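A.B. asks: no sequence on this one, just coordinates:
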């Protein structure tokens, strides 16, 4: 019997087969695999392994005939869409990003021409999202006109007010998803620099996609005649191939892995809440930022490498330690954002789309572990989780909700690492990154870390009205202090992570004790 026919027959009988470390593994109902079928398996082992491995690495192929037909949303896109509804906890907000990029001078006409070329190049810049849960790329759209604000010659305060008005209008938008476009681009001209203001719904592009767009835009601004390399596949093609993985034995293994762990996953960090217990309406997010300079960041990376740790795991462990200092319980689940571009085609990294996935990381009570030991434990757990990423964190949260209720499934404290993933601008680029902010439905605190030649950039995007006044600044400063200690003092790695109370709280406690 040919290997392909044998494989189809066994699957139809309920036999699960999968490759693991070069071996053929299987799970079958008792008594189904008699001696004859076992002999056939042994005979065709290598061919069946090749068939299974090929099925777990689907190739992306262009589907030009159906390019503009509707296709399903990803789990994360669906969550973003549902999160716009006020009926969900910390909802009533879009997943959205805003960023300002400045150059010494920009030609408005060149900016508009370049951006329209990118709209034509990247399908997801022409996408609309239907409320029932599908997305579609429009074959043709109108020419996009970039609004220009000429602020030259205005006195300083007046110019600042004009920029603030632009930000107020753009930085926390809620786009109607069924109407194109799901982005906005404006240009403000100043006396010393010109600034592009970008607003984009994350339904159509993730952080890495935005970085790709900025770099391609700059290439076209530097040389309006430049021809960018043609794209052979589209985001729709990628998703169709990725979706085929859900029928693989690997997906079933990943599903089994997470469903076996669901009951043991603790809730999100239980952080202090304001006394009034009220949310700000409408929802607004505020960015709190810190920076680790290139010298300190280099020292921290070197120390991490000497201990066999990745920089991202070290930063994640420090973040978890700060959360443990303020959380009611030291064990919790942390919501991790993953930039999940599977290498299914050589051009996957050149596509614009929302490739985001999420994973829930179980942070345990460290119980006296020193920092290095805690980082190794977290890193090991994360590595194991990522080996089973086909069953997404969204699916895990749905299962938690089914078993324990919607409130238990809420995971609003997030860690997003783009360390080592920066798409650097070309050498000699005069581009400067300015003000930015993100917002995400059902999220209250998103710690975003990214690095470049200037060091480590730390941004905490926080939903206003959720935490007591001053708490986030205290936590963020403690986070920065821990990272600086790790960068500057080898002793920090061999002791338990200890986050002290902020100075003002220490003073209040001392004063209270003195009058007791």
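C.D. replies: Arrived safely, thanks for sending. Note that the structure is predicted; figures quoted are calculated from it, not measured.
A.B. asks: going forward, measure contacts and count neighbours with C-alpha atoms only.
C.D. replies: Will do.
A.B. asks: immediately after the helix ranked longest in the chain, which helix or strand?
C.D. replies: Ordering each helix of the chain by length in residues (DSSP state H) puts helix 471-488 first. Next along the chain after helix 471-488, taking DSSP states H and E as the criterion, comes helix 503-515.
A.B. asks: other SSEs contacting that next one?
C.D. replies: Packed against helix 503-515 by the contact rule (3 or more Cα pairs under 8 Å, 6 or more residues apart in numbering; DSSP states H and E) you find no helix or strand.
A.B. asks: and the longest helix of the chain, what other elements does it pack with?
C.D. replies: The contact analysis (3+ Cα pairs under 8 Å, 6+ apart) places helix 471-488 against strand 285-293, helix 294-306, helix 311-326.
A.B. asks: and among these, the most buried is which?
C.D. replies: Mean neighbour count (mean count of other Cα atoms under 10 Å) peaks for helix 311-326 among the helices and strands packed on helix 471-488, with a mean of 22.
A.B. asks: Let me know the angle separating that helix from helix 471-488.
C.D. replies: Relative orientation of helix 311-326 versus helix 471-488 (axes from the mean of the first three to the mean of the last three Cα atoms, to 10 degrees): 130 degrees.
A.B. asks: Any figure for the gap between the closest residue to residue 195 other than its chain neighbours and residue 201?
C.D. replies: In this structure, residue 195 finds its nearest non-sequential neighbour in residue 102, 4.2 Å apart by Cα to Cα, 6 or more residues apart in numbering. Per Cα to Cα, to the nearest Å, residue 102 is found 21 Å from residue 201.
A.B. asks: second one coming, line it up with the first:
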């Protein structure tokens, strides 16, 4: 168990993990180092090595106590969702994105990535199999991998490897940056990360900071940490005003789940439980600037939000392809709460979830929009309430382990540009355990963009195309009304 010079927290973490695999557990009793060992694995040589490195190990174990963090219910759900016996467990919660740029300076990129890592503790988070998180204090310098990008197949090979990359628990890092260098075309930057450490909003924030730093701009880093946020969150929920909100939310959801419609009955090639492999793929559509402006004008005139209009169209289309049934979908929310005045630019996993119902009931389209908007506002009002508890309430009622695998992630309100500091976004893909379709709504370059990430083993490509065509048809029609 000898340690090299310039030892990092990660080195010690990996050594201790290896000892545990050998049946030896180290722990502190006050300031003394103790161990437990299974007799059949006991090796006196290991004990001798531990004694030689005692001071380093004691210091590290003491640091662990201070840097252990509670995980959110959703982070734990992501972990559980990958475990044996769970349906749709073939993937981790993951996001992948590609950017093109002329002559990427790998050394400069690597330096700014390491600057981001050192100033954002969420990027140093390790998920422990115990269901806790550990923030590593000092870690090895992150090295950006590169390859020679001579033809399209070179790039596709990296995409195949990293667009579905499964990061193991108790490892660091939970992200990857790879650069393809080309003398014929633009270079390509591949970014992959596990959503257990960064939600969609934080990822966008991180990439924005990355490109600004690469461009030589100065940004301010908050001293407030993700660990502090998770600790403050518990105190925040215990405030009287927030306890009242939590009680109201609990009553609201108790009533809602009594008569909640089922998930969309989409046409699938096979049953979910018959899946042997899980591969997500994407189809998308970008609306014109004219249609985007027309929808924004409609929203203003009708005193509804643009998000409500588009999400209503999405649910109307899902209902249409489900034989006109009433349906319920899962909506992801930006769940960062104002527990501290410095939370603004904090990176981490803050996602919350909620359920949205669509009931036709012969309502006009505008009435449907207002009904969906009312539900969205309730989700926002009660965003302090843990959405995982909503799913549990539904399960307790009907004992259906499928959950709500059709999802919408609406990020209207965030400013997105396809090109930042010369980096042009060219491809992206998400995947999540217990999900079969994840619909993303964004405004990029002042145009609405919709994308469907879905399991290709479950759905015919042409079937998803038909869903998108119907979606586009309705959007275009109401934009002309």
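C.D. replies: Now that the structure is in, tell me what you want to look at. Every value quoted in this text rests on a predicted model; they were computed, and no experiment measured them.
A.B. asks: and residue 102 and residue 201 of the first structure? which has more neighbours close in?
C.D. replies: Neighbours per residue (other Cα atoms under 10 Å) separate residue 102 of the first structure from residue 201, with residue 201 holding more: 26 against 21.
A.B. asks: So what does the more buried one match up with in the second structure?
C.D. replies: Mapped onto the second structure by TM-score structural alignment, residue 201 of the first structure lines up with residue 194.
A.B. asks: And its match, how close does it get to residue 79 of the second structure?
C.D. replies: 11 Å.
A.B. asks: Find residues that contact each of those two.
C.D. replies: Both residue 194 of the second structure and residue 79 are contacted by residue 92, under the criterion Cα atoms under 8 Å, 6 or more residues apart in numbering.
A.B. asks: What ranges does the stretch 51-200 of the first structure have for its strands?
C.D. replies: Using DSSP state E, counting those that start in this stretch, the strands of the stretch 51-200 of the first structure run over 71-72, 96-103, 127-130, 134-137, 147-150, 183-189, 194-201.
A.B. asks: now the ones you listed in TSV, with distance to residue 316 of the first structure?
C.D. replies: Converted to TSV, the strands of the stretch 51-200 of the first structure look like this (distance: least, Cα to Cα, whole Å):
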stretch	distance to residue 316 of the first structure
strand 71-72	32
strand 96-103	22
strand 127-130	33
strand 134-137	34
strand 147-150	40
strand 183-189	31
strand 194-201	27
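A.B. asks: nearest to residue 207 of the first structure, of those?
C.D. replies: Residue 207 of the first structure lies closest to strand 96-103 among those, at 8.4 Å (Cα to Cα).
A.B. asks: equivalent range in the second structure for the closest one?
C.D. replies: The aligned range for strand 96-103 of the first structure in the second structure is 94-101, by TM-score structural alignment.
A.B. asks: sorry, back to before: would you mark the buried spots in the longest helix of the first structure?
C.D. replies: Residues of helix 471-488 of the first structure classed as buried: 472, 474-476, 478-480, 482-487 (neighbour count, 16 or more other Cα atoms under 10 Å).
A.B. asks: In CSV: those residues, plus distance to residue 246 of the first structure.
C.D. replies: Converted to CSV, the buried residues of helix 471-488 of the first structure look like this (distance: Cα to Cα, whole Å):
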residue, distance to residue 246 of the first structure
472, 39
474, 43
475, 40
476, 39
478, 42
479, 38
480, 40
482, 41
483, 39
484, 43
485, 44
486, 41
487, 42
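A.B. asks: Of these, which is the nearest to residue 503 of the first structure?
C.D. replies: For those, the residue nearest residue 503 of the first structure by Cα to Cα is residue 474; the value is 9.2 Å.
A.B. asks: Alignment lookup: the closest one to the second structure.
C.D. replies: In the second structure, the residue paired with residue 474 of the first structure is residue 466, using TM-score structural alignment.
A.B. asks: circling back: the helices and strands packed on helix 471-488 of the first structure into JSON lines, with extra columns for distance to residue 161 of the first structure?
C.D. replies: Below are these laid out as JSON lines (distance: least, Cα to Cα, whole Å):
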{"stretch": "strand 285-293", "distance to residue 161 of the first structure": "18"}
{"stretch": "helix 294-306", "distance to residue 161 of the first structure": "33"}
{"stretch": "helix 311-326", "distance to residue 161 of the first structure": "35"}
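A.B. asks: closest one to residue 268 of the first structure among the ones you listed?
C.D. replies: When those are ranked by proximity to residue 268 of the first structure (Cα to Cα), helix 311-326 comes first, at 10.2 Å.
A.B. asks: angle of the closest one against helix 294-306?
C.D. replies: Angle, helix 311-326 of the first structure to helix 294-306, by the same axes, to 10 degrees: 100 degrees.
A.B. asks: what's next to stretch 61-77 of the second structure, contact-wise?
C.D. replies: Against stretch 61-77 of the second structure from outside (Cα under 8 Å, 6+ apart): 27-28, 131-136, 196, 227, 230-231, 349, 351-352, 386, 388.
A.B. asks: hang on, isn't residue 194 of the second structure packed against residue 175?
C.D. replies: Yes - using Cα atoms under 8 Å, residue 194 of the second structure is in contact with residue 175, at 6.3 Å.
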